[in-house]
Structures are given as C-alpha cells and as structure tokens.
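Q: sequence below, structure please.
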Amino acid sequence: MLLRRLPILAWLPNYNFRSGLADLIAGVTVGLTVIPQAIAYAGVAGLPPQYGLYSSFMACFVYTALGSVKDSAVGPTAIAAILTRENLHGLGPEFAVLLAFLSGCVELLMGLLQLGFLIDFISGPVSVGFTSAAAIIIATTQIKDILGLSFPGGKFLQVWAGLYEHIGETRLWDATLGLGCLLLLLLLRKVKDIKVGVSEKGGGGRGRAALAQALWFLSTTRNILVVLVCAGLAYYFDTKNQTPFVLTGEVRAGLPRLALPPLSATVGNHTYTFTEMTSTLGSAIFVVPLLSILENIALAKVFSEGKYVDATQEMIALGVCNMAASLVDSMPVSGALSRGAVNHASGVATPAGGLYTGALVLLALQYFTPYFYYIPKASLAAVIIAAVVFMMELHVFKPIWRTKKVDIIPAVVTFAACLLLRLELGIVVGIAVNLLFLLYASARPAVRVTSALSSDGVPHVVASVDRALAFPSAEFVRRAVRKAADRDARAPLVLDASHVQAADFTAARGIKALIEDFHARGQTIIFYNVKPSIAEVFRGVRPREFLHCSCRAELDRLLLEAQRQDKQARA
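A: Next up is the predicted model:
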C-alpha cells in the first residue's frame, strides 16, 4: 500500500546516473515547451501572464513523489484554462487560485473514496464532442490577438460578433506576425518527420543520427524558439522607438509568495466571502476536477504501454498537486497530452523529470520575467492555436458513424451545447443525452417470440427477453409477453430468462401481474432458466403460481402436464 501511494519509494532505490541524465534532458525539454505555453494559457484563462508560470512548477515537484506515470507533465492545460476563464466572470486571480485548491480537494476526495467510476459516465462520443468544442472555443478566443484587436467577450458567439464589428480595426503588423508564426509552428511540427537518409543496412552514420536528433529538438522546442525570435524582433523595434505589435506587457518579476489560498477577495467596492466565492464558482468546483482527472488518466493510458494505470493514485496525486500549487497562486492544473508526448519522446526515465521542468520555470520567474514584456501577443496566440488545432477530433465522427450511428447524437449535442452555452453545461447535456439512451435501451428490451414443439410433441410459444428486467421495462415486457401469448391462446407460453441477469421489485410485481393475467385466461406460463437469485426476487412478491425450471427435461414434463390439464378443463 505504501509503495502504491508513494510511488517514489518504488523507483528511487534503483535510480542511477543514466536515469538522471535521461530525466534531465526530458525535464529541460519540457520546460522549454511549458514556459511559452504557460504564459499563453494564462491569457486563455483571463489571468495576468505570471499566473501561468506560477502554475507550472509546484505541481511538477509534488507529482515527482506521488505520480505513477513517468511521462505525465502536470501543469496548466488548454481545457483547464478555458474552464477557468468561463467561471471567473472577470473577478480576478483570487477566484482562480481558490478554484485550484477546491479542485484539488475534490480530486483527492474522489481518489480516497475510489470514485473513479464516475468518469465512465463520460462516453467516447461525449468526450469527442467536448474536446473538439473546447479546442474551437480556445482558438476562437485567440483570433482577436492574432489580428491585434481588443474588445470584451470570451464566449464563442461573442467573439465572432466582436470580430464582425471590429474587423476593420485589424492591425496589419500583428496579423502578419500572428499568421506567419502560426504557419511556421505548423511547419516546424512536421520537421521531426523528415527522413534524413538511413542506409539499407540500417546504419545512417553518426552525422545523420545527429541531424535527426537536431531536427527533433528543433521541432520539439518550436514554441520557445518562435516566441524568442518574435520577442527579439519586438525589442529591436522598441530600440527604434517603434511599437508595431501589441506586447504582453509587464510580467511581475520574482517568485510567488507562499500562502494559504484566498478565502475572501475584494473586487471593486465589494468584498466576497468564502461562501460567496464558492457560490460564484458554482459547478466549476466539480466539473473542472472531473475533466482534469479524465484528461490526466487518458494521458496515462496513452503512455502506459499496456501496463495497469492506477486511477486512484492518479486522482490522489492530481488532487495534492492542485492543493499544493494553490499555495503559490496557481490556477487549476492537470496532465497535458502535448507535454506528455514531449516527455515520452525525450526518453524520460522516471517522474523526476518534473524536478528539472519546475526548476527551469523557477529560473525563468526569477531572472527572465523582464524580457517577457517584449513577447508579442500575436505570437502567443499562434502558439495556442497551433497546439489546440490538433485537439479537434472531428475525424472521429466518421468511425462513430460506421460503428453505431446513434452515437453521433450525443457527440453532436455535446459539441453544439458546448459552443452555444458553456463548456460545463455542454458536457452535462451530453451526459444526460447518453443516459437517456441507456435508459431507453433498458426500458425497451428485445422480446423474441417463436413457436416450438417439445420432445413429447407439445406445441408451445417461447418468448425470450434479452436483458435485465428493471422498473422502466416491467410494463413493456408484460405487454410484449401477453401479445406473444395471443399467437395461440391454447398453447402454454415459455418465458426464456436465460439472458436476464437482474430484476428489481417493480419487475417482480410486473411478473406477478403477468401470472395473474395468464391464470385469468386459463393459459399456462412457465419460466425457463431463471437464475436462483432472480427467482427469489420473483417469489418475494408472492405470485399465485410460479412455475419455473432450469433443465430441458423438467420443461418437457411441465409442458406435458399443462397439456393434460388443458384437456381435462375442456372435457
């Protein structure tokens, strides 16, 4: 148990120089990726840029001790950022920090109570619809920065309405820089796939191997390289007293203070109490941690290489990460698939890679924040759009259509609701639609009716029910069986319960009523292959005569007896 809850105790005794070197390379590489992303994600969340950096180091340190997946790089993510923005209502960073703390509490509690099964209620189609809509919303919020525009509103329809109204105010230099950065980032993403000419014998020489490694590093660090070049360009223009680009502006230098999460906040002339703050955050206190867990476990499964993923431990680790990160003014954090891919490709050996990532972020906060002033907002917007464009899973709709067409409905409903309403409302609507489908399937089991002859030549009707009997389906099954009996009102009816795995009180009462119906019409009903536990449920309502059997010979005997009683009744 101790090794499961403190995974560091499992790998630390075997830690060696080679693992340390691999973690150092991977950690620094991820750090170079996370710094520009963190600044950009702060903008997505509607927070000052330093809060993105505040969110990028403490969770790395905590996950090193508690994390069970070496490839996971915990920090700010696009989905967590946009959910934070939608629930802050422009009230300030204190609400984001409290949201991180409360999210951590919920995640930790879910882990301790082993409530990971709740994630199972988010089906594949709902997840696809949510992720695709979130990616489009995030990209939409960055378009105005790409074009150098400034207007209020962060929702999908608001942004497009604002773009329509202000498109004439587009700044040429910002638009040129933003679109150029976006194109360059997409091209650099493909650089790592360039074949450098390996010989037929499999050996390409050290030069070619070094070139391949250099191309991979260029592709992996594309975000920081583009941002640095753009910042240098902006600095050059600044020395010439020119400001062609909208800049990030001042980023508070130094490390954040270590303090408890804010339990009150003053916005304007109003002071919000803890109760008012939690009421303002509303459903985000539960939706943000639930989706963060979903994102983190999905990442863990991608890089688990078929190994078992301890979902409980991941929830506990993520919960403690958020709680600890909130002590240094962090917004909600989770594992990011893009940074996890960088970690994996860099050959990370253990979760200790996060130590070097966090250390690099701390160095940036302490020494380099004055230089972040010159980063153009258009370049950060390009970084975000280039990252989230690959989150859109619209290509999945085609295989969903090929496999089960009805699953398109919850996917499309979730997608549309997330775009037109709010992300958390959209996913709730999608889950509700999915549950309605499940309830409908439960309420309408298939009842297959056939005519048969026993080994003694007794004609009878067989009605087979294909799933559990529960309260939504009780009346439907009763009507279907009565209709089946109308095929031949003189022949006994056999209700085959081979596929009935469960039954409840309402179903038992329906069966009792069904037996009464058959008794009133003078027709025999026999229950075949009823499981003992289900038979006990049926007996609990004390039916008039519950004929049941579990073998063919017994069924033939009961059918023969029913035929004899029918002849006696007619005589």
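Q: contacts and neighbour counts: CA atoms only from here.
A: Fine.
Q: can you tell me which residues contact Gly104?
A: Pro289, Leu318, Gly319, Val320, Cys321, Asn322, Met323 (CA atoms under 8 Å, 6 or more residues apart in numbering).
Q: adding distance to Met58 and neighbour count, write those out as JSON lines.
A: Shown next, in JSON lines, are the contacts of Gly104 (distance: CA to CA, whole Å; neighbours: other CA atoms under 10 Å):
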{"residue": "Pro289", "distance to Met58": "18", "neighbour count": "29"}
{"residue": "Leu318", "distance to Met58": "12", "neighbour count": "32"}
{"residue": "Gly319", "distance to Met58": "13", "neighbour count": "30"}
{"residue": "Val320", "distance to Met58": "10", "neighbour count": "22"}
{"residue": "Cys321", "distance to Met58": "7", "neighbour count": "30"}
{"residue": "Asn322", "distance to Met58": "9", "neighbour count": "32"}
{"residue": "Met323", "distance to Met58": "10", "neighbour count": "30"}
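Q: the structure of the following sequence is requested for comparison with the preceding one:
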Amino acid sequence: MKFSFSGRYHGYNGKKFQKDLISGLIVGIVAIPLGMAFAIASGVKPEYGLYTTFVAGILISFLGGSKFQIGGPTGAFIPILFAIVMQYGYANLLIAGFMAGVILLFMGIFKLGGVINFIPRPVTIGFTTGIAVTIFTGQIANFLGLHNLQNHQDFLSNMKELILHLSKINMYSVLTAVICLVLIIVTPMLFSKIPGSLVGLLISTVVASIFYPDKIATIGSIYGPIPKSLPNLHLPSLSIEHIQSLIKPAFAIAILGGIESLLSAVVADGMSRSRHNSNRELIGQGIANMITPLFGGIPATGAIARTATNIKSGAESPFSGIIHGIVVLLVLLLFAPYASNIPLASMAPILIVVAWNMSERKEFAHVLKSKTAESFVLLITFLLTVFTDLITAVEVGLILSAIIFLKHMSSLLVITKIFPDFPKKNDQITVPAVNEEYNCPQISIYSVEGALFFGVANKFEKSIMEEINKQSKILILEMGRVPYLDITGESNLSNVVNQYRKHGGIVIISELQDQPRHMLKKTRLDEFIGYEHFFEKTGEAFNYALTKFSFPKSI
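A: Predicted structure coming up:
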C-alpha cells in the first residue's frame, strides 16, 4: 500500500490553512461534549472519550484514505462497548480495541475495503436503527435523574429496571435535560455556525450550578474529577487466553468500525466531490485503533456528523482533522476541572439527538412499506440488534439476505429448448420454441439464460439430462446470456458432458462469454469437450452438428 500525500495537499497554501484552522476549531468544539457523552454511555469515564477524540482523531486524519474524514468515538459503538465493559471490564475493552485495530489494518493491507460495500442496505439500516433505539432508551435514566439502577446486558431487563425506578424521578434533572434539549434544537435554527450541543451543555450546566447545586448528579460526583493531564502510556497485556476470549468482540468492533468509517467517507465524497481510498482508510483506522488503547482510549471510527460539519465549515485538507484533535487536547489540559461540574442530565439530550439523527427512520419506513423480502430482513436485523446483540443481528441479516438473493437468482435462470430457422449466413439465427410439429430428435438445442452458479446448477443439469432419455445424439448449449459460471456450475456442466459421451453423444457450446470461458479453461473442461466443439455463433454450431448426420440440410 503506497501512501502518497502529494494529492491530498496539492496547491496547499496559507489561505487554505486558515480555512482548515477555522473548521478544525469548530469541529473540535463540537467533538468535546460528544466524546465525553459517548464514553459515559459506553460505561467508561468521560476523559477516555476525550483521549480517543484527540489521539484517534489526529491519526485517522493523518493516515486515513479520506481527505475530510473526522474520526473519534461514535454512537454506533455504544451498545457494543457497553456490553464488552459489562462482560469483560474496561481493561479488556482496551485489548479488544487493540485487536480490532490489527484486524482493520490487515483488512486494508489485503484490500478488503470494497467487501464491506457488499453488506445489503436493509441490514445496515436495521442495525443502525436498532443501535439508535438502544442509545435512546439508555439515556432515559439520566434524563429523568434515576440513579443506582442495575445495568443489564439485555434490553428487556434494562427496561424493567427503568420502570421499577420511575417513582424516583428527579425533577431538577428533568428541567436541566429539557433546557439542554431545547437549546440543542433551537440554536442551529438561529445561529447555524454555532454547535447546539455545546450551547445546550454550557447553559444547562450554568443554570444547574447557580440555581440548584448539589441537587443533581454530575460527572464529578459519579466519575470523579477529570484529570487535566495526558494519560500514561501502557501496553496491553496480550495473551493467548485474551485473544481467544476477546476475538469475537474484537471482530464486532472491527466490522462496525469499518462499515461506519467507509459510510462516512462516502458521505464526505458526496459533499466535497472528492474520492476516498477505502483500503487506505481501513489501514488508517486500524493504526489509530491500535495506538488509542495505549493511552486509555476506546475504539474509534469515522464520524459522519462531525465529518459533515468539517466540510460545511470550509475544510481544505486533512489538517482540519488534525487541528480538531489538537483543540480537544488543549481544552482537556486547560479546562478539564470545569467539566466535572457538567450534569449527567445535560449529557443525555446530546445522545438522544444523536440517536434520533442516526436512526434512519425515513429509510426504515421506506423499506418496510415496500413489503418485500428485504423488509423482513430489515425488521429481523433491527429486532435482533435491540433484543440480542449486533453480531447476531448482522450474521442473521446477512444469511437471510443471501438466501433471498439465491432464491431470486435461481428464478432468473431460464433454460429453453429451441429449434433454429436456417440462417442465410453463419450469424445469429432465429430461435422459435420447440413443439411437437417443430423438432429435431437427433439434435437438442438449449438456450441458457442467467448466472450458472451453485444455487441453480442442479436445476440446469436436471433439465438437460432429460434429453439423454430421448435419444438425442448432439446437444448444443447456447450460452451467450450466461454472464457467470462458478465451480459448481462447471461441475454440473461436466456431468452433462460425461453422460452424453457415455451414450455416444456430443456436446457443443456456442456464444460463450469471457468469464465462463475462463472458468472452463482453468478446469480444462474446454479441452475435455474439445476445442472444435466451441463456436462463436449458434448458426455455425448447428451447421457443424448437421455434418455429423447423413441427412440433408433441408430436413
């Protein structure tokens, strides 16, 4: 993988740096409350979210494959990270994050960036909406000021826990959360350049600190003061036991991180008319996720909303993302003690709005209204994401999508027995269907249309093999509309050829496309059939077949 920076900074000058500086400042300010909120929702201390924001943010911008990508902790990771912290603990979360980085790195090195694009849209909409529901419901307790709730790994148990504590609602928390939520919604309407989440967070914190101090839970009262210093560097204690126990969550982090980062890069391409390098993006994401845990940071990926803000703010190069990370670092070093006074009720609306924005509710409703098999895949993926876990949801969603695809493709295979009108020249011939009055028992011609792969190859073989019982001596397969042939299809075709030969017959193939021809060459089936039995035109194949009989062409 070649890393060339000349294209990313071609024609870079002081004016462009000024634009990067402004956009970096804006995105950095936006990222601060989000970093803390995502960390808290993931079950770890808020400063770990800030560490992730500046370490991963700088590395992803510097090493990634998108010119405008902003990396950091995201809402999509919350359910996965929270489940890992609950089951394995924070220390093992860091190890899983490091392992996920290694997986992403190798995915990029082996050029698997395009593979993620093959995940069906109903699956991504389903699990994204499911994640949004999980985030939203997970913030109800902080919004209402409910504390000392026992955390569970499953959705229903958490909802039951919430209902049992509804009588303990703290109205000061509700008031604080409502103030923050209103400001988040209203601020962009009045001042489009000012981040609503920051305004809501600051004003609601000031109101709570002045009018009802000590009445609601804050970051400091729950998690302790945020240190205004850089975290210590420590290497993860990897062992065979760790790898075996954490490989599944590591893969979950890697796959989701890869999907999110590439989706964000695609959004950035559309907004900026640029083009990202998917494999390089995965390499950058991998390195960032390998280094971030060394500083105590949680897994990171491309953040769609912050990337969009970066572009809208006038970013010109990856420097804006690097500056955004430096801004977060400076704020941490200078203002960390003040962040301890932020109420948890002020953090909840930020995540609720994040959940609302990522829910893809319009796309969800659109797919459901189609009432197709994909609607079923969407619904199952969504429900499994909410009620089980993301890995199960994606696995089942992909399996269901594959089954639907195979069923659809199998229905597209059309095998028609034909008998040609004689052509004036050796070119394409008309092919009326066979009937009782219009047939040649010695020569069977079949038009095959559709991909010939493992899902339909048996159907193909069964249809053709019936001709052996009809004493047909020559089989012509017109395969001009077969775009793809896999090894199973090749095997079934080989069976047909073998059976025809056993009965003294000949198989002739016409109009074969490049991919099937290459497959037959690799397996040497073309040699077995005989090179003289391949023709560019079906008319040529038919005329050749006639030479094998003593009757005249006027039959």
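Q: tabulate the contacts of Gly104 of the first structure (CSV), appending secondary structure.
A: Shown next, in CSV, are the contacts of Gly104 of the first structure (DSSP: H, G, I helix; E, B strand; the rest coil):
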residue, secondary structure
Pro289, helix
Leu318, helix
Gly319, helix
Val320, helix
Cys321, helix
Asn322, helix
Met323, helix
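Q: so which of the residues you listed hold up in the second structure?
A: Contacts conserved in the second structure for the contacts of Gly104 of the first structure, using both residues aligned by TM-score structural alignment, their matches' CA atoms under 8 Å: Pro289, Leu318, Gly319, Val320, Cys321, Asn322, Met323.
Q: now check the last one against the second structure: what is it aligned to?
A: Same thing as Met323 of the first structure. Aligned counterpart of Met323 of the first structure in the second structure: Met290 (TM-score structural alignment).
Q: same check on Val481 of the first structure?
A: In the second structure, Val481 of the first structure lines up with Ile464, judged by TM-score structural alignment.
Q: which non-adjacent residue is nearest its match?
A: Spatial nearest neighbour of Ile464 of the second structure, chain neighbours left out: Val496 (7.2 Å); criterion: CA to CA, 6 or more residues apart in numbering.
Q: list the contacts of the one you found.
A: Glu461, Ile464, Met465.
Q: just Glu511 of the second structure next, same as before
A: Contact analysis of Glu511 of the second structure by CA under 8 Å, 6+ apart lists Glu478, Met479, Gly480, Phe535, Glu536, Lys537, Thr538.
Q: which of those line up with contacts in the first structure?
A: Retained in the first structure (both residues aligned by TM-score structural alignment, their matches' CA under 8 Å) from these: Glu478, Met479, Gly480, Phe535, Glu536, Lys537.
Q: mind reading off the mean deviation between whichever strand or helix holds the third one and the first structure?
A: This points to Gly480 of the second structure. Using DSSP states H and E, Gly480 of the second structure falls within strand 474-481. Strand 474-481 of the second structure differs from its equivalent in the first structure by a mean of 3.1 Å after superposition (mean CA distance after the TM-score superposition for the first structure).
Q: on contacts alone, who are the packing partners of that strand?
A: Counting contacts by 3 or more CA pairs under 8 Å, 6 or more residues apart in numbering; DSSP states H and E, strand 474-481 of the second structure packs against strand 443-449, strand 506-510, helix 538-546.
Q: show me how far the longest one is from its chain's centre.
A: It refers to helix 538-546 of the second structure. Offset of helix 538-546 of the second structure from its chain centre (CA atoms, centre = their mean, to the nearest Å): 50 Å.
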